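**Q** below are the sequence and a predicted model; questions follow.
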Amino acid sequence: MTQIRPSHVSGEFIALMALLMCMVALCIDAVLPALGPMAADLNVGASNNIQLVVSTVFAGMAVGQLIYGFLADAKGRKTSIYLGIAIFLCGTLVALWADTLEMMLLGRFLQGIGAAGPRTITLAIIRDQYKGDQMARVLSLVMTVFILSPVVAPLIGQGVMWLFGWREIFIFLLVLAVISGVWFWLRQPETLAVEDRVQFSVGETVKSLSSMLQARAAVYYVLALGFIFGAFIGFINSVQPVMQGIYQMGSMFPALFATLTVSFAGASYLNSRLVMRFGAQRLALMAALSVAGLSFIMLLLSWILQGVPPLWLLMIYLWCTLFFVGLQFGNLNAMAMEPFGRIAGVASAIIGNVSTMLAVVFGTVVGQLFNGTVLPLVTGFTLLALGAAFFIHKANSIQLVSASSR
């Protein structure tokens, strides 16, 4: 092993890794305030179709995770990052010049494929260079910035729109990608030695996939992750038409969105403490049932109020719901990955691909059902959280039986 292991943690390294990871959140959330003007300029017929601008990024990320999961182990970390940034730049240019919805969706899909590279490989770079407590410290610092990026992204998008227009948001993303790419090229060395690289093999991949399918508990956790992630994408698809369409929040939308993402970020932070007390299995199931229970109550109240509850009530509901959603992502990912230490790279790529593709389908359906009320959004949270709870329970039961038979 000849990986470079620095003796100390550089502030510049933290900033660079955080910037590369934040490209995903900025790409998705910075355009949310622009969906209305974008739909008008692109002559989008059905109003719900503009939500596909969000969904296609996630679909691209699902495809990209498979590409980079194999490429990074075979060709090195820097090659994978360069490819991701190059694809992201191409997608951003297509989106910038788009004059139809179809062209915009192509650009966004390419952005998703590209952004998956920096998002995925930065974790591998950190793992290459640090270990133990030092690695945990680096990851916590980088993830803190990453978690907070959805808070500021819509505010940045709104600010760019105020000063220029919605297309200039893509110029901002273009400049950001160029800066991060040049910075990475100049300052970050390769962290995977040539002798440690693993050549891609179709046979080994099929063998790895077969072993993953035999781990039934892990499969159920992946399905649960897809369901709860689908609820989250349904929220991302619906939040702009709900806030700006139903409640006429206009330029206040980014600030309201920021308050909701703070809840999600806070849950991710608290999970590291709560999981030590309750355990990942119990905590994930409790959180999924909490989302389902809160959403069912909110669904009844919304139905009584003809689908449009007071904004304060909706905000409290979303704040609480996103908190419990945030408790599930890390735990479900960890439990799905647990049996696959020997094939961690391939397993991570496949788990990310399958769960994200499921989530894109579910989240797109929720968004497309928007009808001028909050009922589709709340129904989506209710049903998808119940689905997640069902699969978590199935997985927990399998592991309980397995543990008792030892």
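**A** Looks like it came in fine.
**Q** okay, CA-based contacts and neighbour counts for the rest of this
**A** OK.
**Q** could you pick out the longest helix of the protein?
**A** Counting by DSSP state H, the longest helix found in the chain is helix 132-163.
**Q** which is the next helix or strand following it?
**A** helix 167-187 (DSSP states H and E).
**Q** pull out the buried residues from that next one.
**A** Neighbour-count burial for helix 167-187 flags 167, 169-174, 176-177, 180-181, 184 (criterion: 16 or more other C-alpha atoms under 10 Å).
**Q** and for stretch 130-145?
**A** 130, 135, 138-139, 141-145.
**Q** mind checking how far that stretch is from the chain centre?
**A** 19 Å (C-alpha atoms, centre = their mean, to the nearest Å).
**Q** before we move on, what about stretch 380-389?
**A** 18 Å.
**Q** outside of it, which residues touch it?
**A** Outside stretch 380-389, the residues that touch it by C-alpha atoms under 8 Å, 6 or more residues apart in numbering are 223-228, 230-231, 234, 285, 288-289, 291-293, 295-296, 366.
**Q** so which of the buried residues of helix 167-187 comes closest to G11?
**A** F184 (14.1 Å; C-alpha to C-alpha).
**Q** and the residue nearest to the closest one when sequence neighbours are not counted, what does it touch?
**A** Leaving aside its sequence neighbours, F184 sits nearest to L16 (C-alpha to C-alpha, 6 or more residues apart in numbering; 7.1 Å). Counting by C-alpha under 8 Å, 6+ apart, L16 makes contact with 180, 183-184.
**Q** next one for the comparison:
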Amino acid sequence: MKEKKWLLVLLLGALTAMVPLTIDMYLPAFPAIQSELDASTSLVQLSLTASLLGIAIGQLVIGSLSDVYGRKKPLMISVTLFIIASFLCAFAPNIWFLVIFRFLQGLTGAGGIVIGRSIVRDLYEGYELTKMYALLILVMGLAPILAPVIGGGLLALTSWRGIFVVLSVLGILLLIMTIYKIKETLDENQRSQAGLKNSLMVFRGLLKHKRYIGFALAQGFTAAALFSYISGSSFVLQGIFDLSPQIYGLVFGLNAMGFIGMSQVTGRLAGKVPEEKILKVGFLVALIGGSSLVVASMIEASLLFVIFGLFLVTSSTGLINPTSLSLAMQTQDRNAGSASALLGLFQFVFGGIAAPLVGVAGTTTLLPLALIILTCQALSALAFVIFARSE
């Protein structure tokens, strides 16, 4: 039984990892793409934006379809289309075709993450659901850490086009595993009715569900804080503190391990400690970390003090994400696919808005990054208090 559980965790973790792999694996190839396709830096970055937009839209569409037609069929179709989109990226003749194909890759790759979370909700409840989401985050959390490293290694063996070929091969392996190892988890009597009107009614119901929205907003603002850190930390740590790219990579890896480690602590505590209590501790750690960064910027603290604050910020995400995700999904006995989709949309939209703000506000000092992170964390805690906290 345990072997089957771990096989499910690894497979669903790999499916949810399709999104971070799609986003991050080709990042080291930006200069090569710019050179070969004779494109500007902004156009190459547009290919990344296109994939993020595709992921956001794909979660809404595929999540809704999985509530109507079950989990397995939409998952197999989305992975198949992901394979095709990845091959198209590999043979893009110019930057505009690459942008279009990247949008399609994000759109179809979103099926893995939204249906993966929905399958877990179909199979588990209560603290067991929190434990399973924590395990998924362990597998998924390694993807954004390893993806750029894998991409850089592939560039030593092949061109940037080879990265997309590898992604398509990965898709083929996941499709085979999906066909033979994943069973349908949504019974026909639990499925929603087909049609745009019904889908809109489902999303309207979710938006009106106070506790669900509270947890969704908490997770969305936490994602915004994390995306701000990701987008601004390299400029701050390398530009202000003169860290080399290699040392910055080690610091980034340390913070990522804090996130993964805390997510596993959450999984261990689930069932022993009430999930809302874990969530409150996560908010506290986040606010201490964000406040530490603001103080550090004002007193021009040492690098170690700044790294300590960033470590608390990323580690708190490991406490907040699994619990807020689980508690939000626990409010939805039906329509888990749509609920998972809306959670994903909040994360990517809030993160997509917050990340550029760091650059707009300025990266010559730590203060703009610190203030944006602290503001997002405060809004996350406030959303929980106003909408989701138990009486």
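**A** Noted; the coordinates are in hand. The model shown is predicted, which means the values in this text are computed figures rather than measured ones.
**Q** TM-score for the pair, please.
**A** The TM-score (TM-score structural alignment, normalised by the length of the second structure) is 0.80; 387 aligned residues with a C-alpha RMSD of 3.8 Å.
**Q** picking that back up, aligned partner of the residue nearest to F184 of the first structure in the second structure?
**A** In the second structure, the residue paired with L16 of the first structure is L11, using TM-score structural alignment.
**Q** mean deviation, the helix or strand containing its match versus the first structure?
**A** In this assignment (DSSP H and E), L11 of the second structure forms part of helix 2-16. Overlaying the first structure shows helix 2-16 of the second structure at a mean distance of 4.1 Å from the equivalent residues (mean C-alpha distance after the TM-score superposition for the first structure).
**Q** just the buried positions in that helix, please.
**A** By neighbour count on 16+ other C-alpha under 10 Å, the buried set for helix 2-16 of the second structure is 8-16.
**Q** after it comes which helix or strand?
**A** Past helix 2-16 of the second structure, the next helix or strand by DSSP H and E is helix 18-24.
**Q** which other helices and strands contact that following helix?
**A** helix 41-69, helix 95-123, helix 126-155 (3 or more C-alpha pairs under 8 Å, 6 or more residues apart in numbering; DSSP states H and E).
**Q** tell me the angle of the helix holding L11 of the second structure relative to helix 126-155?
**A** Angle, helix 2-16 of the second structure to helix 126-155, by axes from the mean of the first three to the mean of the last three C-alpha atoms, to 10 degrees: 60 degrees.
**Q** what about M276 of the first structure, neighbour count?
**A** 10 (other C-alpha atoms under 10 Å).
**Q** what about the helices in the stretch 251-391 of the second structure?
**A** Taking DSSP state H, counting those that start in this stretch as the criterion, the stretch 251-391 of the second structure carries its helices at 275-299, 303-330, 336-361, 367-383.
**Q** now the aligned partner of L52 of the second structure in the first structure. Nearest residue, chain neighbours left out?
**A** By TM-score structural alignment, L52 of the second structure lines up with F58 in the first structure. Leaving aside its sequence neighbours, F58 of the first structure sits nearest to G112 (C-alpha to C-alpha, 6+ apart; 6.1 Å).
**Q** list the contacts for that neighbour?
**A** By C-alpha under 8 Å, 6+ apart, the contact list for G112 of the first structure reads 24, 56-61, 64, 88.
**Q** who wins on neighbours among those residues?
**A** F88 leads the contacts of G112 of the first structure on contacts (other C-alpha under 10 Å) with 30 neighbours.
**Q** residue in the second structure paired with that residue?
**A** Match for F88 of the first structure (TM-score structural alignment): F82.
**Q** list the contacts for its match?
**A** F82 of the second structure touches 104-106, 108-109, 168, 171, counting by C-alpha under 8 Å, 6+ apart.
**Q** need those residues in a markdown table with distance to G352 of the second structure, can you?
**A** Listed next are the contacts of F82 of the second structure as a markdown table, based on distance: C-alpha to C-alpha, whole Å:
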| residue | distance to G352 of the second structure |
| --- | --- |
| L104 | 18 |
| Q105 | 18 |
| G106 | 15 |
| T108 | 19 |
| G109 | 18 |
| S168 | 26 |
| G171 | 26 |
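**Q** which of those residues are conserved in the first structure?
**A** Mapped onto the first structure and checked by both residues aligned by TM-score structural alignment, their matches' C-alpha atoms under 8 Å, the contacts of F82 of the second structure keep the contacts 104-106, 108-109, 171.
**Q** lovely, talk soon.
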